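Visitor: Dropping a prediction and its sequence here:
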Amino acid sequence: MKRKLAVIGNGMAGVRCVEEIYRLSPDAFEITIIGDEPHPNYNRIMLSKVLQGDTSITDITINDFSWYKERGIRLLLSEKAVRINTGSKKIHLESGKEVSYDELILATGSSAFIPSIPGIQKSGVTAFRNIKDCETMMEASESYRRAAVIGGGLLGLEAARGLLNLGMEVHVVHNASYLMNRQLDTMSADMLKRELMGQGMRFWMEKRTEKIIGRKRAEGLQFSDGTKLIADLIVLAVGISPNIAVAANSGIKTNRAVVVDDYMRTSVPHIYAVGECAEHDDTVYGLVAPLYEQGKVLARTLTGVDTAPYKGSIPYSMLKVSGVDVFSAGDIQGSEVQVALQQYNGLQGTYKKVTVKEGKIAGAVLYGDSTEGMKLLDLLKKRAAAEVLLEKAESPGAGGMDGAVMAMADHETICSCNGVSKGAIVLAIGEDNLQTVEQIRDKTKASGSCGGCKPMVGAVLNCVLSGAGGVKTVIPICSCTTLGHEQVKEAIIANAYINAAHVRADLDWNRSEGCQVCRAAIPYYLGLVNESDRNAVRLPYPVRVEISSNYLEPSDVLVRDFSLSAVPAGWEVYVGGHAEHPVKQAQLLAVEAEETNARQLAAACMQWYRESAYYGERPWKWLDRIGLLPLREKLLDLETQEELSERWQEAERMEMAWSGK
């Protein structure tokens, strides 16, 4: 019998977790989802597009009603959970209904923070958090002319842009000295303010609202300094407040939000929390990428799949604010960080700043051009040394967004919200003949959440369709992934993975346990990085080696993987022969006068095969792929040859130690 899984919350975090659970183990649970809105799962981040009038509610729907039906998910809408009986495992709804569960996920999200300002309950005052709020604002724009948005953060500016599009005069009120003060520094914020003023917005900076004036309906704001702003519509966009009432009423530990551990478990067994209602390591995240990362960990936990624990996320924003590309990540200001790089281009309207802490990259902000955003985020996650910025400055990528895409490795992430790599997008384009960004979104989810990576997705598409260099379709290692051997090798080299399960989890294997092919390939690649690993003494494929010391006697040197043959002039070194179908004649690598030198060259060649071949790739296939001339150029450099030979000998010594000989 299936276990009963209940999810309180039909938002982005909870439903994404359900998607992951269904992908990993579609028959594990009988699922019930409880939502307090009348709509199916939709993209809350795109509400500003609905408000602006160029997007419909249908357009921002992530999973329509048919999605739930096809998966046998029971969907209860316009229902509010009020209490959980953790003993009997029953959820009590406001309507009087009860829902039983074996496992329960709290994904209640958050609500707009409502400040305690006199007059806040007057007609004409609305938050900006859901579809109903959008409809309220759109209706108001038909009868009223002047709007005031309280809050100069991202949400407030998006609301202001939408109201401008609706034909209203818009005033933005902010209590800080510059806009988006959590994501930007003063320079980038000033650039943004000038741009938005040019679009028609008006700003009231360093203003604290004392009360909302008006008799029955809001008529404006009065500030603490005595000044007033007359307005017909007041929009609140001053932050969010986690929805924790049902947890608190049920004896589940809460602080700012519902307290969870590294596997998203609450203080009560069989109850978990993800998203904006969850507090992990004293942190509550309000961005999409961390919420999805939490969901993946929880999905694997519930389905019994090995998973690395959730260890927190680096908050970042890659978005378009009223038509302006903005990227922000990490610590960009404060006493503990220093500015390592700062560039301003007044003609192009672009700005870039990178900060460091204790010699490591700590944060970055980009304005006007966000093409380097994902690359900087990757450096930030790796805690790369500040010196890498000099390398970037000396070798900039050419060609704007397309150039940035071509410079990316296949395993690097394009869409951090959904964990979609460049290689996965390229593969999807090739396999399904995708022609638009929307088709890529539907197939891979790339650009389907915050939308900040949409220009990068478009650049990948342009490069593939135009046949540009640096973007090619890869052959996956196996059916468990869209990544090829080179992508997985690059990812393993770039990241300190604990084990093969960690690799599969981080690179989004569609079968968490892998298959026979990747269960052998991944440990091999891990061994290339970790010299103490048993796998560091292995070859990509079993090889045959022949040494012929008498050229007058017949031998099989020309059909062996690696071989040495004595000749009057010394010793010939061969590589890439094959005696079975297809028969391949070995290629002459070089002629050495001394046997010692020939053995060193052969050892170097075998070590380079070990390090650069794909797992399961025979030497003749490896030689066909890399080419004989490039191989000669590498191995006939004596310094390189000696280094490779020494590594081969060290591996042989390790093999003897492992074998106890």
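Guide: Perfect, I can see it now.

Visitor: For the rest of this, base every contact and every neighbour count on C-alpha atoms.
Guide: Fine.

Visitor: so what secondary structure elements neighbour the lengthiest helix in the chain?
Guide: Assignment by DSSP state H gives helix 638-659 as the longest helix of the chain. With contacts taken as 3 or more CA pairs under 8 Å, 6 or more residues apart in numbering; DSSP states H and E, helix 638-659 sits against helix 595-612, helix 628-635.

Visitor: want to compare, so here's the second one:
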Amino acid sequence: MVLVTPASNSIENDTELSGGEASSENQAPLVIVGTGLAGYHLALEFRKLDSVTPLVLISSDDGAFYSKPLLSASLSHGKTAQQLCQTSAEEMARKLDAQILVHTRVASISPHSKTLQLQQDVDNHIADIPYDRLILATGAHCRKLTAIAGNAHARLFRINNLTDYHRFRTALVGCQRVLLIGAGLIGCEFANDLVQAGYEVAVVDPQEWPLASLLPEAAGRDLQEVLNNSGVRFYLGKSIRSLNKNPKGIEALLDNGETLVADIALAALGLEANTALAETAGLKIQRGIAVDRKLQSSNPHIFAIGDCAEVEGHQLFYVAPLMTCARALAQTLSGNPCPVHYGVIPVAVKTTLRPTTLCPPHPGAEGSWQVSQDTKGVCAEFRNSRGELLGFALTGAAITERERLISECMPLMDNKSFE
């Protein structure tokens, strides 16, 4: 375990942890598990309001601060993992006046004693540390492939962090043909990025059009046509049965009997919240860690934020709600309870070949898509029986309608206050 401290503090023994010389010796720290966008932005917002409370962040990697959304849009710009890293853990520790434990795993949480059990690896118990309040910002992992046979899984990659990006970018050397599994939001962004980087891209997805869970068919087909015209080949409504090595690279057998040959494969099948650590604390789990609008879990001293959290039924893997949550939770942790309010949250898909903005209605919302379309783009509005706008999707030149639709669209949450 490596302990990074701000310049004003001394580096402490690995088996001891306090808030630093400037803090009360008897005060347990505020602990944030995770140093992704959620963990770091919460820490930054909290320090704007509270410069005294001891603050500890725990990272399973090197703790570098970077923008995860750039992972699916940087290959065409030739960006290395090192270039995507904005700030080191040491610099963040100084900026936050915090202690940051890097390459450290939290094995379990003991809510009754309000302690965390830390490990450097599976068999090496390092330390128990106390917390006053605990925030889980453990993120999400890539959804795994199921029922795909074959011996070429070593050539199948997933990208969910800087290490993954570095591994894939290195493996791409000498490759030309990329098999992309998944035509969702991240899959389309990677297709857009890879084809502009000069690769031959084939996309396979069981859905009938790109982003089928977020876009109406007209908008999805519009995006597909532009990407196809740029060189991306789509195999939609199909699944991969096996992935095997062959003398030319790898060979994917589709469920219709068709075979695709590529040099390397990338899976982009969406995300699932990391909830295993929360389960050790007996927290309520749904699709993510269930929290209320204070981002408080079923334990009053434990909170969750970011991709790992499900906020009053909403699970949104986007940056805008994460930032909203960071500002609200910082207020709550500073003694000013502040409920999260999700308004209208449009998402700009990083498909630069065909600019696309989506604001999907809440899952299960009753209504229908009303679509207007021409060669310049698609404007789709999701309205209920009363004519209220619950969501929208825009492609091409139609993205100029974004602000008008935002002003009319119903917010995801009402603006209720605490009881």
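Guide: In hand now; what should we look at? This is a predicted model, so every value here is computed, not measured.

Visitor: And the TM-score, once the two are fitted together?
Guide: In this superposition the chains share a TM-score of 0.83, using TM-score structural alignment, normalised by the length of structure 2; 383 aligned residues with a CA RMSD of 2.8 Å.

Visitor: ok, back up a step: out of the helices and strands packed on helix 638-659 of structure 1, flag the one nearest Asp232 of structure 1.
Guide: helix 595-612 (67.8 Å; CA to CA).

Visitor: which part of structure 2 lines up with the closest one?
Guide: Aligned by TM-score structural alignment, helix 595-612 of structure 1 corresponds to no residues of structure 2.

Visitor: For that helix, give me every contacting residue.
Guide: Contacts to helix 595-612 of structure 1, defined as CA atoms under 8 Å, 6 or more residues apart in numbering, come from residues 528, 538-540, 562-564, 570-573, 591-592, 619, 622, 635-636, 641-645, 647-649.

Visitor: List buried residues within these.
Guide: Buried members of the contacts of helix 595-612 of structure 1, counted by 16 or more other CA atoms under 10 Å: 528, 539-540, 562-564, 571-573, 591-592, 619, 622, 635, 641-642, 644-645, 648.

Visitor: where exactly do the helices run in the stretch 101-250 of structure 2?
Guide: Counting by DSSP state H, counting those that start in this stretch, one finds helices in the stretch 101-250 of structure 2 at the ranges 162-171, 185-196, 217-229.

Visitor: winner for burial among those?
Guide: helix 185-196 (a mean of 24; mean count of other CA atoms under 10 Å).

Visitor: and the gap between Gln120 of structure 2 and Ile126 of structure 2?
Guide: Gln120 of structure 2 is 7 Å from Ile126 of structure 2, where distance means CA to CA, to the nearest Å.

Visitor: ranges for the strands of the stretch 301-419 of structure 2?
Guide: Under the criterion DSSP state E, counting those that start in this stretch, the stretch 301-419 of structure 2 contains strands at 302-304, 309-311, 347-349, 356-359, 368-374, 377-383, 389-395.

Visitor: In structure 1, what stretch matches the last one?
Guide: The aligned range for strand 389-395 of structure 2 in structure 1 is 361-367, by TM-score structural alignment.

Visitor: Quick check: the matching stretch compared with structure 2, mean distance?
Guide: Here the mean offset of stretch 361-367 of structure 1 against structure 2 after fitting is 1.3 Å, by mean CA distance after the TM-score superposition for structure 1.

Visitor: And Ser417 of structure 2, how far from Ser298 of structure 2?
Guide: Ser417 of structure 2 is 19 Å from Ser298 of structure 2, by CA to CA.

Visitor: So between these two, which is more surrounded?
Guide: Counted by other CA atoms under 10 Å, Ser417 of structure 2 and Ser298 do not tie: Ser298 has more neighbours, with 17 against 10.

Visitor: ok, now how distant is the more buried one from Glu279 of structure 2?
Guide: From Ser298 of structure 2 to Glu279 of structure 2 the distance is 11 Å (CA to CA).

Visitor: ditto for Gln176 of structure 2
Guide: 43 Å.

Visitor: Same check on Gln315 of structure 2?
Guide: Counting by CA to CA - Gln315 of structure 2 and Glu279 of structure 2 are separated by 18 Å.

Visitor: Same question for Gln117 of structure 2.
Guide: Distance from Gln117 of structure 2 to Glu279 of structure 2, by CA to CA: 14 Å.

Visitor: Thr375 of structure 2 - how many residues pack around it?
Guide: Number of residues near Thr375 of structure 2 (other CA under 10 Å) recorded here: 8.

Visitor: Now Pro300 of structure 2: which helix or strand?
Guide: Element membership for Pro300 of structure 2, per DSSP states H and E: none, as it lies in no helix or strand.

Visitor: so stretch 218-235 of structure 2 corresponds to what in structure 1?
Guide: Using TM-score structural alignment, stretch 218-235 of structure 2 pairs with 187-204 in structure 1.

Visitor: outside of stretch 628-644 of structure 1, which residues touch it?
Guide: By CA under 8 Å, 6+ apart, stretch 628-644 of structure 1 touches Gln587, Leu589, Ala590, Gln600, Leu601, Ala603, Ala604, Cys605, Gln607, Trp608.
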